[in-house]
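Enquirer: This is a predicted model, with the sequence first.
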Amino acid sequence: MTYILLLVGFALLIKGADLFVDGSSNIARLLRVPPILIGLTIVAFGTSSPEATVSIIAALEGSADVSLGNVLGSNIFNITLVVGVTAFLYPLKVQSETIKKEIPFTLLASVTLLILMSDVALQGFDSNLLTRSDGLVFLLFLSIFLYYVIEIGLKSRQNKENITTPKDITWGKNIFISILGLAAIIFGGNLVVNNGTEIAYSLGMSETLVGLTIVAIGTSLPELVTSITAALKKESEIALGNIVGSNIFNILFVLGASATISPLAVNDKVFIDVILMIILTIVLFIFSRTSFKIGKREGFILAVAYIIYLVYIIIRN
């Protein structure tokens, strides 16, 4: 029964995120917001909402390893498998703004996480902890990022050619779809955390491993589906913007909100995962600079990197 409830939870997360993204994207179009802004904010926030729900619930229930492991696992999954599979199916074009500002901002958020969680090494404390003040620092960084994105949106709106005016999209329907999707995400998130943790204990797995694998992959499925769909529709701006934006939201909003609500104890094992996430973000930056696109070869390398990482963390447990 536990396994069935876990699958039901994942199904609700995926369908809920799908509805939330559709409804929110249409609302953004009604507001006449350009595609890059949709990818970086509405879609990124929508596809990150499962991670947010799961991590916040886990933090409230005292499962800090699941909360932190979920974010790190999801970000590594996004950079490697989501970008990899998406680029392998259809090469992703990369905008110069993404290379100059958005990917470096993801790197900044990752390095900030490493610094804030290194209490033993940097401050000589007895244990590593993401405190409420650390959470507020993340939320402050998030507000800076949102200010930057809104500025992009306002500049883009001046160019009327980049804005498509919707014809058959209504406010009421899309607000309802968004609320319904969010409700499914919250309920599904509850099922995933409770049943995923129960399965972990029964199999002798650590909470960290469950957070990095089962929960992380499950909550990252919306990013995978959304990015592949966007790439196949030749909407590279939304595809890559969704991935980069999701990673920024995962660290700054998800961990920021989780740590602010309930301080998170940091397992020593996850330091390797944070360092790997930083290295992979640098690799993504390098790949993005090659001809301003991420092609099939780079996509294949990133996908293989995730398989190697998955094998490593399973052996490590």
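Expert: Thanks, I have it.

Enquirer: C-alpha from now on. contacts and neighbour counts both.
Expert: Will do.

Enquirer: which residue is nearest the middle of this protein?
Expert: S246 (3.5 Å; CA atoms, centre = their mean).

Enquirer: ok, it touching S49?
Expert: No. With contact defined as CA atoms under 8 Å, S246 does not reach S49; the gap is 9.2 Å.

Enquirer: about what we covered before: which of the three states applies to the residue nearest to the centre of the chain?
Expert: helix (DSSP: H, G, I helix; E, B strand; the rest coil).

Enquirer: quick one: contacts for it?
Expert: Residues counted as contacts of S246 (CA atoms under 8 Å, 6 or more residues apart in numbering) are L40, A44, F45, T47, S48, N75, E223.

Enquirer: Please apply the same query to I185.
Expert: L12, L13, I14, G16, A17, S49, P50, T53.

Enquirer: how about 10 Å then?
Expert: 9-20, 46-47, 49-54, 179, 191, 219 (CA atoms under 10 Å, 6 or more residues apart in numbering).

Enquirer: Would you mind measuring from it to T229?
Expert: Look at I185 and T229: by CA to CA, to the nearest Å, they are 20 Å apart.

Enquirer: shared neighbours of S246 and S49, anything?
Expert: By CA under 10 Å, 6+ apart, the residues touching both S246 and S49 are V43, S220, F253.

Enquirer: Now the first one: closest residue in space that isn't a chain neighbour?
Expert: Right, the one you point to is V43. V21 (5.5 Å; CA to CA, 6 or more residues apart in numbering).

Enquirer: Beyond the host helix or strand of that neighbour, next helix or strand please.
Expert: Element membership for V21, per DSSP states H and E: helix 2-30. Next helix or strand after helix 2-30 toward the C-terminus (DSSP H and E): helix 35-37.

Enquirer: for comparison:
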Amino acid sequence: MNYLLLLLGFVFLIKGADFFVDGASSISKKLKIPPMLIGLTIVAFGTSAPEAAVSINASLNNSNEIALGNIIGSNVFNILLVVGVASIIKPINIKIKTILKEFPFMILATIVLFILGNDIALQGNQLNQLSPGDGLILLCIFGVFLYYLVEMAFLTKEVEIENDSNDIKEQSILKSSIIGIVGVAGIIIGSNFVVESSSIIAIQLGMSETLVGLTIIAIGTSLPELVTSIVAAYKGESDIALGNAIGSNLFNVLFILGVSSVINPIMVDSKMLFDILFLLGATFIAYIIATTKKTSSRFEGVFLIFLYITYMIFIIIRN
């Protein structure tokens, strides 16, 4: 029954995110908001909505290991498996602005997360945790990133987003609002199902909540990013696949962990510090691949997937 609830939770999360994006995008178009801004904010947040719902819900229910494990696991999934699969489908041509701005910003966010969560070594505390103060720091950095997105939306002449304005169905504000509300309700219901069922499954299988968060929940909540990137790659818009992964990772670390730790301090297990370092290393590898030839080949895509499989085997054995 718990496995059925977990699967049902993922369905609610993903479909809820779809409805939310459709409703919000329609309202934004109706209000004449620039289409690029819609793509960089609403669509980016929409694909990260499952992670947000699960982690914030887990934080409210004191399941902190699930909250943090979900974010780290999702980010590793995005940078290795999502980008890897997209590269195999069609080599990704990296745009120079992605290399110079978004990629380093993601590396910085991961480094900041490692520093804030390493209280024992750096501050001599008895516990590693992301405190409400740490959460506010992450949210402040997120504010800077959001300002950059808004500025880029208004100043950039080339519009390169996954949700072009012509693809947005313009409906009445009332209908769009109802669709958006239904989406939010689906996200909330789905997150409840996922957190509660996964916690029970972890106990039954003798797995830690951290492992469940890093594997089952992370993969389930990252499905929107995977589907979006695969579709973009098939359409020849391969750069969107990388941009989607980077944008989602930034939302996950800065916004979701920021809000979650403000709600309730998140304890950081020493094992999780290794996972954060692995995420940092994976991001550096992807960055090196992007800067060498400004493209990600199929061979490099296979290599990224191999790294992800190796990491999964390691954390399962570690449990």
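Expert: Structure's in. What do you need? Note that the coordinates shown come from a computational prediction; the quantities given were computed from them, not determined experimentally.

Enquirer: ok, back up a step: the contacts of S246 of the first structure: which two are farthest apart?
Expert: The span of the contacts of S246 of the first structure, defined through CA to CA, is set by L40 and N75 at 15.0 Å.

Enquirer: Neighbour count for the two, which is higher?
Expert: Set L40 of the first structure next to N75 and count neighbours by other CA atoms under 10 Å: N75 wins out with 29 against 26.

Enquirer: The more buried one contacts N250, doesn't it?
Expert: Yes. Between N75 of the first structure and N250 a contact is recorded at 7.4 Å, counting by CA atoms under 10 Å.

Enquirer: Return the set of buried residues in the helix holding V21 of the first structure.
Expert: Within helix 2-30 of the first structure, the residues that count as buried by 16 or more other CA atoms under 10 Å are 5-30.

Enquirer: Kindly report the same for stretch 43-61 of the second structure.
Expert: 43-59.

Enquirer: Equivalent analysis for stretch 193-210 of the first structure, please.
Expert: V193, N194, N195, G196, T197, E198, I199, A200, E207, T208, L209, V210.

Enquirer: in the second structure, what residues pair with it?
Expert: The aligned range for stretch 193-210 of the first structure in the second structure is 195-212, by TM-score structural alignment.

Enquirer: thinking in terms of the whole chain, how far from its middle is that stretch?
Expert: With CA atoms, centre = their mean, to the nearest Å as the basis, stretch 195-212 of the second structure stands 21 Å off its chain's centre.

Enquirer: likewise stretch 192-206 of the second structure?
Expert: Distance, centroid of stretch 192-206 of the second structure to centroid of chain: 21 Å (CA atoms, centre = their mean).

Enquirer: Can you name the residues in contact with that stretch?
Expert: Counting by CA under 10 Å, 6+ apart, 1-10, 12-13, 50, 53-55, 57-58, 61, 63, 66-67, 186-187, 191, 207-213, 216-217, 220-221, 319 sit against stretch 192-206 of the second structure.

Enquirer: host element of the residue nearest to L19 of the first structure when sequence neighbours are not counted?
Expert: Spatial nearest neighbour of L19 of the first structure, excluding adjacent residues (CA to CA, 6+ apart): G181 at 4.9 Å. Per DSSP H and E, G181 of the first structure falls inside helix 171-203.

Enquirer: tilt between that helix and helix 2-30?
Expert: Interaxial angle, helix 171-203 of the first structure versus helix 2-30 (axes from the mean of the first three to the mean of the last three CA atoms, to 10 degrees): 150 degrees.

Enquirer: which secondary structure elements does whichever helix or strand comes after helix 171-203 of the first structure contact?
Expert: Using DSSP H and E, the helix or strand that directly follows helix 171-203 of the first structure along the chain is helix 207-210. Applying 3 or more CA pairs under 10 Å, 6 or more residues apart in numbering; DSSP states H and E, we find helix 207-210 of the first structure packed against helix 64-77, helix 171-203, helix 216-232, helix 296-316.

Enquirer: Much appreciated, bye for now.
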